[in-house]
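[1] okay, here's the prediction I keep looking at, along with the sequence it came from:
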Amino acid sequence: MSEPWRPFGVEDDEVDAYDALVDGVPEWMHSSFWSWVFTAFHVPLDAQQAYESGQDFGFDRDRLMRFERRCRVRVGFVADPNVGKELANMQRALERKGLELTLADFLIAEGHPSRAESLETILHEAGSMWKVGTRAGKPGLVRRVPEAVQDAADRAMASSGHAGKRLAEAWSATFGMRPDPSKAYALSVKAVEDAAIPLVCPTAGNPTLGTVIRQMRDQKNWSLPMQRDDPDVTSGSALFGIMKMLWAGHADRHGGHEAQRLDITQEEAEIAVMAAVILVQWFTSGAVSRRSMRRLDA
């Protein structure tokens, strides 16, 4: 596998800094990004309008106002008869409020797929931590993760029925532009419940992941199809350990005294959704099953 191209002069000790993903719109992405944005606000004028204004295109104020309404923000740009100045005024207002990527997210959600593809090219080549993914069934900006991890998550989401759909919601809540760690963690747990309950305790009343864990612990013979096991950490105990970690780590699952509550952190949400990807895939693919008696550490 060949090394990715890097500019002439990037030395070995500078590779990590060059490859580090960046947030926002860095200066080397500025021209490409705003050229992409501006094309979305060009409205072709008819011959009479073009003659009267001396311009081939007008400014799509309706789209900007729709952005304000849908995103609950006020851009506050200064209108101008000259489309070039109007675009520049919009750019300054959005940069002042830090809304550049929010606007891009809005534009790809309501635009043609080719616009999403061209934005993804810009983001990828500029080393952005954001990429064009899917949120709520529409194109949207999501946090970039290693390609192999993303591929594994996509496969689990696409092939796991209702659990996969719930897992996709958890992924969006974790890596979307407005992360919600508490929601992400809860949805990760529910995705595993959707995958595990029909297999482990289909007749239980109001089962939870805790119910699954207790039944697997009592039955002691759930495992993965490994031909060889470590005598201290069998495939069954590894499976059981990941599930217990996910369940125990759901710190805001219950109410209670405010001083005793623990807010879910972004790091915990990321661990939870990654664990859920593995567990959902294992349970829905048939990898998890009851086999010869193997001990699950309680």
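    Perfect, thanks for sending it.

[2] all contacts plus neighbour counts: C-alpha atoms, from now on.
    Fine.

[3] which parts of this structure are strands?
    For the chain, the strands defined by DSSP state E cover 42-44, 57-59, 130-135, 138-143, 222-223, 289-290.

[4] from the chain's centre, how far out is the fifth one? Work that out for me.
    Between the mean C-alpha point of strand 222-223 and the mean C-alpha point of its chain there is a distance of 31 Å (C-alpha atoms, centre = their mean, to the nearest Å).

[5] can you check stretch 15-29 too?
    For stretch 15-29, the distance to the chain centre is 19 Å (C-alpha atoms, centre = their mean).

[6] for stretch 153-163, same thing?
    Taking C-alpha atoms, centre = their mean, one finds the center of stretch 153-163 at 14 Å from the center of the full chain.

[7] adding distance to Phe240, write the strands of the chain out as TSV.
    Shown next, in TSV, are the strands of the chain (distance: least, C-alpha to C-alpha, whole Å):
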stretch	distance to Phe240
strand 42-44	56
strand 57-59	58
strand 130-135	31
strand 138-143	29
strand 222-223	9
strand 289-290	12
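
[8] deepest-packed of the ones you listed, please.
    Compared across these, strand 222-223 shows the largest average neighbour count, a mean of 24 (mean count of other C-alpha atoms under 10 Å).

[9] show me what that strand is packed against.
    Strand 222-223 sits against helix 235-248, strand 289-290, with contacts defined as 3 or more C-alpha pairs under 8 Å, 6 or more residues apart in numbering; DSSP states H and E.

[10] who touches it?
    For strand 222-223, contacts defined as C-alpha atoms under 8 Å, 6 or more residues apart in numbering pick out 216, 234-237, 239, 288-291, 294, 296.

[11] in a markdown table, list the residues you listed along with distance to Ser172.
    Listed next are the contacts of strand 222-223 as a markdown table, based on distance: C-alpha to C-alpha, whole Å:
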| residue | distance to Ser172 |
| --- | --- |
| Met216 | 30 |
| Thr234 | 33 |
| Ser235 | 30 |
| Gly236 | 30 |
| Ser237 | 30 |
| Leu239 | 25 |
| Val288 | 26 |
| Ser289 | 30 |
| Arg290 | 33 |
| Arg291 | 35 |
| Arg294 | 37 |
| Leu296 | 33 |
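
[12] use this one as the comparison:
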Amino acid sequence: MTGVDNPPWRPLNERGNGSAGPRELVKGVPDYLAPTLRQWLFQAVAKDRGSDGPVTKRVGSDLLESLRLRLRNEVIYVDPGSSGLIREWLYQGDDLLVLVDAVLAIKEPLANATDVAVQRERVLWVIHVKELGFRLAEAGSVWQVNRDLSGLEERVDGAVRSSVDAALAAADDDTSTCLRKAWDKAYGLQPDPSEAYSQAVKAVEAATIPVYLPGTPKPTLGTVLRKLENSSSPYTLVVDAGDGTPAPADPVVALMRLLWEGHRDRHPGGTTTKPITLESARAAVQIAVLIVQLVVSGAVLIPSL
């Protein structure tokens, strides 16, 4: 993967050989990145153990204990030493990413805390997380810190990420929660394609049902589709057709239909049931982002009765 927010810088020897453009992003943990991740983890634990009092207790003070419990691994590190600080992580190689991802998840409440009493600690932690993001980008890693500072996600084109951020900002809480979960399950360190697709559908349902089927009991995206496709007065877009009249909303409805019918693992046991692939899940999430943007922005016009 190249060109995804990857600066087109190359060392002098590579430029001398005629190489140009960004280098390939690295998916795992190469030898040159491992010491940086270990140092970041060491500093995270040092910061956690160095801060005490009610502030720390409120956000969880024993990071190592939380890591042991969440990862269900009795031994996280080797030889803690008399000072109680880590000298070496037991996890090596690509598993270092698992540790980093877990640390971010554990400290997420602090990263997004609004309590005035924890702001100094929050700012220091956010700076530490931003440093991690900078180092990952500098190393050409395919991984980056997610928008909530709660874990790692696969690096995507900046324009794609901006469109997701715009949809999250414009949507209501229910829609943005589902969309955020869908994105995390599609692009996170440990993806879950089935859940990503399911949450993408739920995000579109959360955005469309209050608009097109307010007050309807037990509505689904399928119910929304029947409403849009069978309306006696057609739904239109804010974009004009070639003859100057409002363009029909058929393209948006077609995307909804594609998302709905592509959810092939929704009902297990059917003749067309099949597992959701990661590629399919990611496409579904990006389709959901576009639909949510169009619906919440008012681009799909409701016909006057």
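    Structure's in. What do you need? What you are looking at is a predicted structure, and each value in this text was computed from that prediction instead of being measured.

[13] please state their TM-score.
    After superposition, the two chains reach a TM-score (TM-score structural alignment, normalised by the length of structure 1) of 0.78; 264 aligned residues with a C-alpha RMSD of 2.9 Å.

[14] circling back: quick check: of the contacts of strand 222-223 of structure 1, which lies closest to Trp247 of structure 1?
    Minimum distance to Trp247 of structure 1 across the contacts of strand 222-223 of structure 1 is 12.6 Å, recorded for Leu239 (C-alpha to C-alpha).

[15] ok, the aligned partner of that closest one in structure 2 - contacts?
    Using TM-score structural alignment, the partner of Leu239 of structure 1 in structure 2 is Val252. Val252 of structure 2 is in contact with Ile291, counting by C-alpha under 8 Å, 6+ apart.

[16] ditto for Ser292 of structure 1
    Residues near Ser292 of structure 1 by C-alpha under 8 Å, 6+ apart: Asn221.

[17] what's the separation between it and Asn221 of structure 1?
    6 Å (C-alpha to C-alpha, to the nearest Å).

[18] next one: Arg135 of structure 1
    38 Å.

[19] check which helix or strand Lys47 of structure 2 maps to.
    helix 34-50 (DSSP states H and E).

[20] list the buried residues in that helix.
    34, 37-38, 40-42, 44-45, 47-49 (16 or more other C-alpha atoms under 10 Å).

[21] then stretch 180-197 of structure 2?
    180-189, 191-197.

[22] next one: stretch 104-115 of structure 1
    Buried, per 16+ other C-alpha under 10 Å, within stretch 104-115 of structure 1: 104-109, 115.

[23] among the residues you listed, which one lies nearest to Lys131 of structure 1?
    Asp105 (10.0 Å).

[24] follow-up on the earlier one: restricted to buried residues, select the contacts of strand 222-223 of structure 1 in ChimeraX.
    To isolate the buried members of these in ChimeraX, using 16+ other C-alpha under 10 Å:
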select :216,234,235,236,237,239,288,289,290,294,296
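
[25] which residues touch the closest residue in space to Pro109 of structure 2 that isn't next to it in sequence?
    In space, Pro109 of structure 2 comes closest to Val59 once its chain neighbours are excluded; the distance is 6.5 Å by C-alpha to C-alpha, 6 or more residues apart in numbering. By C-alpha under 8 Å, 6+ apart, the contact set of Val59 of structure 2 is 107, 109-110.

[26] for Leu97 of structure 2, same thing?
    Leu97 of structure 2 neighbours (C-alpha under 8 Å, 6+ apart): Val29.

[27] so how far is Gly76 of structure 1 from the equivalent of it over in structure 1?
    In structure 1, Leu97 of structure 2 lines up with Leu101, judged by TM-score structural alignment. Leu101 of structure 1 sits 17 Å away from Gly76 of structure 1, going by C-alpha to C-alpha.

[28] next one: Met274 of structure 1
    Going from Met274 of structure 1 to Gly76 of structure 1 by C-alpha to C-alpha gives 40 Å.

[29] so which of these two has more stuff around it?
    Met274 (18 against 13; other C-alpha atoms under 10 Å).

[30] what residue in structure 2 is paired with that one?
    By TM-score structural alignment, Met274 of structure 1 lines up with Gln286.

[31] how far away is the residue nearest to Pro109 of structure 2 from Ala171 of structure 2?
    For Val59 of structure 2, the distance to Ala171 of structure 2 - C-alpha to C-alpha - is 29 Å.

[32] quick one: contacts of stretch 75-92 of structure 2?
    With contacts defined as C-alpha under 8 Å, 6+ apart, stretch 75-92 of structure 2 is touched by 34, 38, 42, 45-46, 64, 67-68, 99.

[33] quick one, helices of structure 2?
    12-16, 34-50, 54-59, 63-71, 95-111, 119-138, 158-170, 173-187, 193-212, 221-229, 250-261, 278-296 (DSSP state H).

[34] let's have those in TSV, adding distance to Glu88 of structure 2.
    Listed next are these as TSV, based on distance: least, C-alpha to C-alpha, whole Å:
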stretch	distance to Glu88 of structure 2
helix 12-16	34
helix 34-50	8
helix 54-59	24
helix 63-71	13
helix 95-111	12
helix 119-138	19
helix 158-170	35
helix 173-187	29
helix 193-212	34
helix 221-229	51
helix 250-261	47
helix 278-296	34
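
[35] as TSV, the buried residues of helix 34-50 of structure 2 with distance to Val201 of structure 2 would be great.
    Formatted as TSV, these follow (distance: C-alpha to C-alpha, whole Å):
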residue	distance to Val201 of structure 2
Ala34	38
Leu37	36
Arg38	39
Trp40	37
Leu41	36
Phe42	40
Ala44	37
Val45	39
Lys47	40
Asp48	39
Arg49	42
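
[36] from these, which single one is nearest Leu136 of structure 2?
    Leu37 (8.9 Å).

[37] any idea how far the corresponding residue of structure 1 for that closest one is from Pro26 of structure 1?
    Applying TM-score structural alignment, one finds that Leu37 of structure 2 aligns to Phe33 in structure 1. With distances taken as C-alpha to C-alpha, Phe33 of structure 1 is found 10 Å from Pro26 of structure 1.

[38] what of Met226 of structure 1?
    Using C-alpha to C-alpha, Met226 of structure 1 is found at 47 Å from Pro26 of structure 1.

[39] Lys165 of structure 1 too?
    Relative to Pro26 of structure 1, and taking C-alpha to C-alpha, Lys165 of structure 1 is found at 34 Å.

[40] same deal with Ala259 of structure 1?
    From Ala259 of structure 1 to Pro26 of structure 1 the distance is 41 Å (C-alpha to C-alpha).
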